[in-house]
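Chemist: Sequence plus the predicted model coming up.
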Amino acid sequence: MPALEAIELCAGAGGQVLGLELAGFHHRLAIELDQNAANTLSENLEARRGLLPSTIVQCGDVADPEVWKPSDHEGIDLLAGGVPCPPFSIAGKQLGASDERDLFAWAVEQVQFMRPRALLLENVRGLSMPRFTGYRQHVLDRLQEFGYVGEWRLLHASDFGVPQLRPRFVLVALQEECAPYFHWPEPVGEAPTVGETLIDLMAANGWEGAEDWAERAKKIAPTIVGGSKKHGGADLGPTRAKRAWAEMGVDALGVADHGPAAGDTFEIGPKLTCDMVARLQGWRDEWGWQFTGRKTSVYRQIGNAFPPPVARAVGQAISRALRHVGKPREREVPEQDPIYRALRDHGDFMTAAQLTRASKLHLDAPELEHRISLLSRDFEIEIRNGANTTAYRLGQFKAFLGQDDHERHERFLQYRARIS
């Protein structure tokens, strides 16, 4: 069947690009900020192209109209992206809409200009937390205004044959006529262990301890963390992850240039190479995907990627929905944030008593203040203190949506060299 066309935002080194291509999508355009990752994309996509037209890979700020114009691609089959994770990461400050790296809401806004048949955005598990309930609700509301049905789902890479847990929070939205045909992909079975996945690479240089090591490493990996340019070189994650790696006989303090050799001994175990990390992210040797740049850059490209098998599974589900394949299903009840919806629907100041009645929540004063405080991190909240009561009104969403005067522009220029 003819390939469906996709455009990829914040494409990185191509984990999602590759997965979607395996699912039958052809990328018309891929945009990535990091030059090394853009080089990786260009080289691999050209090598794989065959009879299909070449993919244009643009290196630059995806929100810069000089880099590309979303309106030039109206009617594309799929708009996809892995927009920056730090604004939502549990390990970070969770600044959300106040973070200069946040492009999630901006990407959603492009739907109104591009009118893609489907939207796919993935991010870290942190976006699924209560902290971002209002943010998520705003996204679903905007998609509904544009005529799309959106759903969130937390997917674990280990359910799709990837030897690490790696939870990712995924948003899929489709035009209303296609939405009933979308079914989230089902798990494919138990993932292989780290030992099973890497034993041949550990033994490739004659290391005698490979089989014993593989027996010790009979678990799936902790989530691999590529990290950002704000934080040092390549290693396999925070302290807790390093302990988990050590239990499997892996030294997580850095990445090796090559696998262990004959006669090598280790206090903890060998370090992983970038080739090993790529396998743990779901890349397969037969795909022939090559990474460009120095070791730290390559590790970061791999570690920050969306595992190709997960992207392929979601891409196949979207492809079937776009072709109206299968049995339609009932739409899932969308997520609701009662406090946000009450404030939004009312449009004016509401007292605590009014919010309690409208939201049908029984919250005491501290609980309500906490909920308001969470909303205020992503929305302007006006507070009016009266003699006997306090009233609240929902103001503007703080996120960058493409505004010319948004502070994101200045902060982006200030921190560009450290954004990844």
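Modeler: Thanks, I have it.

Chemist: going forward, measure contacts and count neighbours with C-alpha atoms only.
Modeler: Noted.

Chemist: Lys218: what's it in contact with?
Modeler: Thr193, Val194, Gly195, Glu196, Met248 (C-alpha atoms under 8 Å, 6 or more residues apart in numbering).

Chemist: Would you mind confirming that the third one is in contact with Lys219?
Modeler: Yes: using C-alpha atoms under 8 Å, Gly195 makes contact with Lys219 at a distance of 7.5 Å.

Chemist: Second structure for comparison follows:
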Amino acid sequence: MFAGDSDLSLTSIDLFCGAGGLTLGLENAGFLSVMGLDTNRDAMATYRKAFPDAEAVEGSIAGYDFGQWRGVDLVAGGPPCQPFSNGGKRLAAKDNRDMIPEFARAVNTIMPRAFIMENVAGLLAPRNREYMAEILSLFSDRYTILPPRLINAADYGVPQKRMRIVLIGLLKGSIDFPAPTHLPGRYVTSGSVLRRGETQGYSNPSKIVYARRPDLRPSPYAGQLFNGGGRAINLDLPAPTILASAGGNKTHFIDELHAVIPYHKHLWDGGKPRSGELEGGRRITILESAMLQTFPTEMEFAGSRSSQYTQIGNAVPPRLAEVIGASVARALN
């Protein structure tokens, strides 16, 4: 039993913890993390090093006995998002990677005082409306559950546009969804983290190559002017969403020589697409990706370069987790 073991801290567990972005934010909000669970070996190695006092369970949530964690104050987690992601097959409940029912099972077994579930925006798409209602019905009717909220991490001080849904449930009492801490025009910009002419961390050797058939949009920073999913970052705004598939040409980049805007104008005016590499284009590093996610600079990620990018892209931004966690902590206290 954990509730009452300490007068100083509320306790939490993080399911599908990955590298621990959610855990880190919850700890900053005043929760004592007692357990993290994930199937990814590299992510769990990262987690163990960052949270040596928490029990690190490397394995599947399916079939795991959560009875031992009864008394924990908060169960939090971001079940795998591939079933609902716009980048996936969008099969929802028909996708065998859908672990939301297992997350609900954990909550109903532990019966924590609160739970937080984070997931991709696609979960609120019209095609998933019936499934969303089914999800809400999975949790014990003893919980008061706030309507699922679509939020932008940039509204909470993250220097990155990242749309996610958050579901909060409370066993007793009431809670208001945390209000945004930042508004458009006052966002934390990517330029507060990234700098032209200064590479932070080990360089990424992936090149930026002109697309043969550009997907042209009104903004030079939208569409696809270059091969892959990586986009030029406007340093005056939050960065585009950091992708779990980053590492190669899906890694966003810095336009060191201010060449993207003139090239966009060239295309907009009817010019032909160019070929070869973009001179002065530089992919952001692992460290810079982590900083855009609001991980501390001293955070160490285990595994290959590709694995580290994946762990960072999959994570809940610690800053976002802290704001949400603080709101829950206030309700519990």
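Modeler: Structure received. In this text the structure is predicted, and so the values were computed from the model without any measurement.

Chemist: Could I get the TM-score for this pair?
Modeler: Here the superposed chains carry a TM-score of 0.76, computed using TM-score structural alignment, normalised by the length of the second structure; 278 aligned residues with a C-alpha RMSD of 2.8 Å.

Chemist: thinking again about what came up before, which of the contacts of Lys218 of the first structure still touch in the second structure?
Modeler: Mapped onto the second structure and checked by both residues aligned by TM-score structural alignment, their matches' C-alpha atoms under 8 Å, those keep the contacts Thr193, Val194, Gly195.

Chemist: Can you show me the helices along the stretch 1-150 of the first structure?
Modeler: Remark: helices assigned in the stretch 1-150 of the first structure by DSSP state H, counting those that start in this stretch are 15-22, 35-48, 104-109, 111-114, 133-145.

Chemist: who wins for proximity to Met202 of the first structure among these?
Modeler: helix 15-22 (23.8 Å; C-alpha to C-alpha).

Chemist: corresponding residues in the second structure for the closest one?
Modeler: Counting by TM-score structural alignment, helix 15-22 of the first structure falls onto residues 21-28 of the second structure.

Chemist: ok, average deviation of that stretch from the first structure?
Modeler: By mean C-alpha distance after the TM-score superposition for the first structure, the fitted stretch 21-28 of the second structure averages 0.5 Å away from its aligned residues in the first structure.

Chemist: quick one on the thing from earlier: so which of Gly195 and Lys219 of the first structure has more stuff around it?
Modeler: Each of Gly195 of the first structure and Lys219 has its neighbours counted (other C-alpha atoms under 10 Å); Gly195 has more, 24 against 20.

Chemist: Excluding residues flanking it in the chain, which one is nearest the more buried one?
Modeler: Ala214 (3.9 Å; C-alpha to C-alpha, 6 or more residues apart in numbering).

Chemist: which secondary structure element contains that neighbour?
Modeler: In this assignment (DSSP states H and E), Ala214 of the first structure forms part of helix 210-216.

Chemist: returning to what we had before: measure the residue nearest to Gly195 of the first structure to Ala278 of the first structure for me?
Modeler: Distance from Ala214 of the first structure to Ala278 of the first structure, counting by C-alpha to C-alpha, to the nearest Å: 17 Å.

Chemist: In the first structure, what residue corresponds to Phe51 of the second structure?
Modeler: Mapped onto the first structure by TM-score structural alignment, Phe51 of the second structure lines up with Leu45.

Chemist: Please verify my assumption that that match contacts Thr55.
Modeler: Yes: shown here, Leu45 of the first structure and Thr55 form a contact pair, counting by C-alpha under 8 Å, at 6.9 Å.

Chemist: residues contacting the residue nearest the centre of the first structure?
Modeler: For the first structure, the residue sitting closest to the mean C-alpha position, by C-alpha atoms, centre = their mean, is Asn123 at 2.4 Å. Asn123 of the first structure makes contact with Gly82, Val83, Pro84, Cys85, Arg168, Phe169, Val170, according to C-alpha under 8 Å, 6+ apart.

Chemist: give me every residue that touches whatever residue of the second structure lines up with the fourth one.
Modeler: Cys85 of the first structure is assigned Cys81 in the second structure as its aligned equivalent, the criterion being TM-score structural alignment. The contact partners of Cys81 of the second structure, taken as C-alpha under 8 Å, 6+ apart, are Asp98, Asn119, Val120.

Chemist: Distance check, Cys81 of the second structure against Ala211 of the second structure.
Modeler: 29 Å.
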